[in-house]
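Student: After the sequence you'll find the predicted model.
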Amino acid sequence: MAHKVGRNIGLALLFCDFCRTFLTDKSIVKVAHNIAFESAISCQQNIVIQPPVYDTICAAQMTLKSNYAFRKLADSGLKKLAEELCHERLPTFSDVTNGRHFDELGAQDMETIRYGCADSDFALAAVSYFQQLV
């Protein structure tokens, strides 16, 4: 969305059709890494995310902790968890952008797509990991 290079999906189409249907469907489990962020963006579009939801940042804080303290938010980032749990390095924002703003990247560029998908793929893998712990 909102890339200056390449084709973009329209915001109205994304939010009104896909996101509203997906995020309000109570039969679909929504997986996110920091559902508060997605909730804030959705709320701006008058969409209230309906349960069930699974937040991998909350799961990390509650399960990957010591006996005395919850894991800190700074230690629960997706890139850190990917290396810790799966021994996989996810691309950083600067790896992909090389000093550019995200909207200056081509929407169909393979590195842009890889960056956008890597976090989603790992969030789904993290769900499986955390579910094994309970």
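Tutor: Okay, I see it. Residues are numbered from 1 along each chain as shown.
Student: contacts, neighbours, all on C-alpha from now
Tutor: OK.
Student: now the strands: where do they sit in the chain?
Tutor: 30-32, 53-55 (DSSP state E).
Student: Need the winner for burial among these.
Tutor: Among those, the stretch with the highest mean neighbour count (mean count of other Cα atoms under 10 Å) is strand 30-32, at a mean of 18.
Student: helices or strands next to that strand in the packing?
Tutor: Judged by 3 or more Cα pairs under 8 Å, 6 or more residues apart in numbering; DSSP states H and E, strand 30-32 is in contact with strand 53-55, helix 110-133.
Student: Return the set of buried residues in the last one.
Tutor: Read that as helix 110-133. E111, T112, Y115, A118, D119, F122, A123, A126, V127 (16 or more other Cα atoms under 10 Å).
Student: Structure two is appended below for comparative analysis:
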Amino acid sequence: MVFKRKIDPVRETLAAIYKINQGISKIEYLLDKLNSRRDKLIEYAISLENRGERFLAKKYVEEAKRIEEFYNGLSDLKLVLLKISMGLERALVTHNFRKLAEELIILFGNIKKLPEFAIPEVGNIIMDVESSIAKLRDF
């Protein structure tokens, strides 16, 4: 006879919060890399402009704009993860895990449609957190 281990919602919530915090730190690392890359591109574009190579300078500025848009998307995702973390912390206090988990599963379905989800690190973060929250839905 096989016994199924009972899921402890508090433990699963704490695990989800931990995974979210890990994900936020990884996203902050990516944001720092993007910011430094954007600054280098702009600096290089300025030096090209000073040498009279306007076409190349324009291309570097366009690439810096793309990086800026990507940066904004990742920072929005970071804010969403912070809000999810706060919601899970509130669920620890109110013990209303199922309703929050159902709402978050729908939210993660929408997050998967974002272009930032294509980044392997971000995709792994979202999938880890979603699996932890799916366990809460069963409680």
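Tutor: Noted; the coordinates are in hand. Note that this is a predicted model, so its numbers are computed, not measured.
Student: Kindly provide the TM-score of these chains.
Tutor: Superposed pair, TM-score by TM-score structural alignment, normalised by the length of the first structure: 0.29. Supporting alignment: 51 aligned residues with a Cα RMSD of 3.5 Å.
Student: tell me which of the buried residues of helix 110-133 of the first structure is nearest to L85 of the first structure?
Tutor: Among the buried residues of helix 110-133 of the first structure, A126 lies closest to L85 of the first structure (Cα to Cα), at 8.0 Å.
Student: Which neighbouring residues are in contact with that closest one, exactly?
Tutor: T56, L85 (Cα atoms under 8 Å, 6 or more residues apart in numbering).
Student: Let's see that with 7 Å instead.
Tutor: T56 (Cα atoms under 7 Å, 6 or more residues apart in numbering).
Student: any idea how far it lies from C86 of the first structure?
Tutor: In this view, A126 of the first structure and C86 of the first structure are 9 Å apart by Cα to Cα, to the nearest Å.
Student: Now distance to E38 of the first structure too, for the strands of the first structure, in CSV please.
Tutor: Formatted as CSV, the strands of the first structure follow (distance: least, Cα to Cα, whole Å):
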stretch, distance to E38 of the first structure
strand 30-32, 8
strand 53-55, 11
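Student: how many neighbours does the closest residue to L88 of the second structure other than its chain neighbours have?
Tutor: In space, and not counting its chain neighbours, L88 of the second structure is closest to T13: 6.5 Å by Cα to Cα, 6 or more residues apart in numbering. As a burial measure, T13 of the second structure scores 23 neighbours (other Cα atoms under 10 Å).
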